[in-house]
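**Q** need coordinates for the below:
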Amino acid sequence: MPQRISDVLFTHHHYDHNGGFFDVFITSWRTHITAERVFEGRSVPMQVYGPETTKAIIGKMRESFEFDVKLRISYNLSDEAGSRIEYTECNEGVVYDKDGIRITAFEVDHRPVYPAIAYKFEYNGKTVVISGDTIPVANMEKHAAGADLLVHEAYNKPWLDALIARYPQHEKALSNPAKYHTTTLEAAQIAQRAGVKHLVLTHHIPAPEANPAAEQAYIEGMADIYAGPITVGRDLMAFELK
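**A** I've put the predicted structure just below:
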């Protein structure tokens, strides 16, 4: 349930990475009542983590919620503390360390979007790294070294090149991803050099259909570079680290 969400981490501030914040903020705060039970809304400030631009950008989004927020406090009697946000801005370093969970932010390169960061999660002897959006950077291999799971963005270059050839009038828009993203083969190289145990691809460009044949075509050539398992990530996937 969304009421369990109290912490949100941003890697950068492209709309596809922060556009859903209003929904997360409100639905985690409001109490939801069904015939079977009551899901109490968040009664503490939302903790927001991100690079140095986060408070300025997300703060403006929060200001735009103010009309809705005031109504929920005065009319629906929602908890006032839940209407607030506490920010942790950090490009490099530990941003969360409690209850055995340690989260480290580190810089990546998604220019012209700057700053952009990735996150390393450590818990119970296991490590997960989430790249955010980036070209290949040495920082990724450094922090992903020996990780149990690396969730890395990737685009398929031959597929993108084919689209450019098919739609030359859109060449500029279609070729831009190559300037600030990582190819599938580059992601495989990063995972192999870092000794990652499992590689999950996200942020697919162009997105393959959700079937085994399309996904296998999307990761073509990666197994020649990276010896571990490769998964084409999909929303709501779950991974158990043993």
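**Q** CA atoms for contacts and neighbours, from now on please.
**A** OK.
**Q** just after the helix or strand encompassing V8, pick out the following helix or strand.
**A** Taking DSSP states H and E as the criterion, V8 maps to strand 7-9. Downstream of strand 7-9, the first helix or strand assigned by DSSP H and E is helix 15-18.
**Q** chain center to that following helix: distance?
**A** Relative to its parent chain, helix 15-18 has a centroid offset of 9 Å by CA atoms, centre = their mean, to the nearest Å.
**Q** now the residue nearest to the spatial centre of the chain, what's its secondary structure?
**A** Against the mean C-alpha coordinate of the chain, by CA atoms, centre = their mean, the closest residue is G132 at 5.2 Å. Three-state assignment for G132 (DSSP: H, G, I helix; E, B strand; the rest coil): coil.
**Q** for V48, see how far away it is.
**A** Per CA to CA, to the nearest Å, G132 is found 16 Å from V48.
**Q** ok, G195 next?
**A** 31 Å.
**Q** strands along this structure, start to end?
**A** According to DSSP state E, the chain carries its strands in the segments 7-9, 32-33, 38-39, 46-50, 85-89, 93-98, 101-110, 113-123, 126-130, 149-155, 199-205, 230-232.
**Q** go through these and pick out the most buried.
**A** Of all those, strand 149-155 carries the top mean neighbour count, a mean of 25, counting by mean count of other CA atoms under 10 Å.
**Q** and that one, what does it pack against?
**A** Contact here means 3 or more CA pairs under 8 Å, 6 or more residues apart in numbering; DSSP states H and E; on that basis strand 149-155 packs against strand 126-130, helix 184-194, strand 199-205.
**Q** ok, which of those comes nearest A165?
**A** Among the helices and strands packed on strand 149-155, the nearest to A165 by CA to CA is strand 199-205 (15.4 Å).
**Q** so the closest one versus strand 149-155, what angle?
**A** Angle, strand 199-205 to strand 149-155, by axes from the mean of the first three to the mean of the last three CA atoms, to 10 degrees: 30 degrees.
**Q** can you list contacts of strand 199-205?
**A** Residues from elsewhere that reach strand 199-205, judged by CA atoms under 8 Å, 6 or more residues apart in numbering: 149-156, 160, 184, 188, 191, 228-234.
**Q** next up, for comparison:
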Amino acid sequence: MTERLHASYSYSHNIFLRDMNIRDIRTLAQVHEIDVPDVGANSHNTAPPMRPFQVMQDDRVRVSATLVPHGPVFPAFAFRFDTAYGSVTFSGDTARTPNLIELAQDTDILVHEAISVQGADTPPAVLDHMLQSHVLVQETGHVAQAANARKLVLSHISDLAQNPIDENAWKNWAQQGYDGEVVVGADLQTFVLA
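**A** Model (predicted):
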């Protein structure tokens, strides 16, 4: 996919390289496919119970992943980044799954996607897709508590009935069943681990 994207934008890239003397974008990322462990996963069984597995490691970070259910999408992953300063786990787009809870066990920050369908006038097919592919904000605190996450940051927020969201309501919903701190995430927000 990455190679085809480079090819499709090659005309623009060539102009920028020559006209503005920018760095060749193809040198800015090294893409490696993630090999899905043999746990019986397939397009019909997208996230069977499994242990987290290592994706990469260098002298600064260890990255682990697990399969998560995201409707018909396969594969879909959650990722955990462990450093000398602490850990951050990203749920990715997912329905509720024990795989994420195991991956996020004792993480410093759990960045979890969240949706609300409360009061939404949504066609049944859209509602079904949303509930098969995402976690209700009211359930995120329970996930964070089960993982013993120290902080829960809501991200990839989608409210099918209200835009912009009521941040206080979302924070209160996410706090249900969770003893740690809840933050409604915002673009470019930063957090200190150590």
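**Q** which position in structure 2 aligns with the residue nearest to the centre of structure 1?
**A** When structure 2 is aligned by TM-score structural alignment, G132 of structure 1 is paired with G92.
**Q** for A149 of structure 2, see how far away the closest residue to its match other than its chain neighbours is.
**A** Nearest non-adjacent residue to G92 of structure 2, counting by CA to CA, 6 or more residues apart in numbering: A78, 5.0 Å away. Using CA to CA, A78 of structure 2 is found at 15 Å from A149 of structure 2.
**Q** ok, now T89 of structure 2?
**A** For T89 of structure 2, the distance to A149 of structure 2 - CA to CA - is 9 Å.
**Q** between these two, which contacts overlap?
**A** A104, T107, I109, L110.
**Q** circling back to that earlier point, to F239 of structure 1, which of the strands of structure 1 lies closest?
**A** strand 149-155 (8.8 Å).
**Q** now the closest one: which residue numbers in structure 2?
**A** With TM-score structural alignment applied, strand 149-155 of structure 1 matches the range 109-115 in structure 2.
**Q** what about the matching stretch, how far off from structure 1?
**A** Taking mean CA distance after the TM-score superposition for structure 1, the mean distance separating stretch 109-115 of structure 2 from the aligned residues in structure 1 is 0.6 Å.
**Q** between the two ends of stretch 152-166 of structure 2, how far is it?
**A** One end of stretch 152-166 of structure 2 sits 17 Å from the other (CA to CA).
**Q** also stretch 7-18 of structure 1?
**A** 14 Å.
**Q** in structure 2, point out the residues matching that stretch.
**A** Going by TM-score structural alignment: stretch 7-18 of structure 1 matches no residues.
**Q** please apply the same query to stretch 32-42 of structure 1.
**A** Going by TM-score structural alignment: stretch 32-42 of structure 1 matches no residues.
**Q** hang on, the earlier thing: ok, the residue nearest to G92 of structure 2 to L67 of structure 2 distance?
**A** 6 Å.
**Q** what sits against A207 of structure 1?
**A** Contacts of A207 of structure 1 by CA under 8 Å, 6+ apart: none found.
**Q** one more pass at 10 Å, please.
**A** Residues in contact with A207 of structure 1 (CA atoms under 10 Å, 6 or more residues apart in numbering) are Y155, N156, W159, A214, E215, Y218, V232.
**Q** map V135 of structure 2 onto structure 1.
**A** So, by TM-score structural alignment, V135 of structure 2 is matched to T182.
**Q** so R62 of structure 1 touches R84, yeah?
**A** Yes. When contacts are counted by CA atoms under 10 Å, R62 of structure 1 is listed as touching R84 (8.8 Å).
**Q** which neighbours do these two have in common?
**A** Going by CA under 10 Å, 6+ apart, residues that sit against R62 of structure 1 and also against R84 are F25, V69.
**Q** let me see the contact set for S131 of structure 1.
**A** Here S131 of structure 1 is in contact with 11, 106-108, 116-120, 140, 144, 150-154, 201-202 (CA under 10 Å, 6+ apart).
**Q** in structure 1, what residues pair with stretch 67-81 of structure 2?
**A** Aligned using TM-score structural alignment, stretch 67-81 of structure 2 spans residues 107-121 in structure 1.
**Q** measure that stretch end to end?
**A** End to end - CA to CA - stretch 107-121 of structure 1 spans 15 Å.
**Q** so what's the gap between that stretch and the chain middle?
**A** Between the centre of stretch 107-121 of structure 1 and the centre of its chain there are 11 Å (CA atoms, centre = their mean).
**Q** please apply the same query to stretch 76-89 of structure 1.
**A** For stretch 76-89 of structure 1, the distance to the chain centre is 22 Å (CA atoms, centre = their mean).
**Q** try stretch 55-63 of structure 1
**A** Taking CA atoms, centre = their mean, one finds the center of stretch 55-63 of structure 1 at 19 Å from the center of the full chain.
**Q** again with stretch 54-71 of structure 2
**A** For stretch 54-71 of structure 2, the distance to the chain centre is 11 Å (CA atoms, centre = their mean).
**Q** now swap in stretch 68-86 of structure 2 and tell me
**A** Between the centre of stretch 68-86 of structure 2 and the centre of its chain there are 6 Å (CA atoms, centre = their mean).
**Q** could you do stretch 124-139 of structure 2 as well?
**A** How far stretch 124-139 of structure 2 lies from its chain's middle: 15 Å, per CA atoms, centre = their mean.
**Q** that stretch: which residues count as buried?
**A** M130, L131, Q132, S133, H134, V135, L136, V137, Q138, E139 (16 or more other CA atoms under 10 Å).
**Q** and what of stretch 58-67 of structure 1?
**A** So for stretch 58-67 of structure 1, counting by 16+ other CA under 10 Å, buried means I58, R62.
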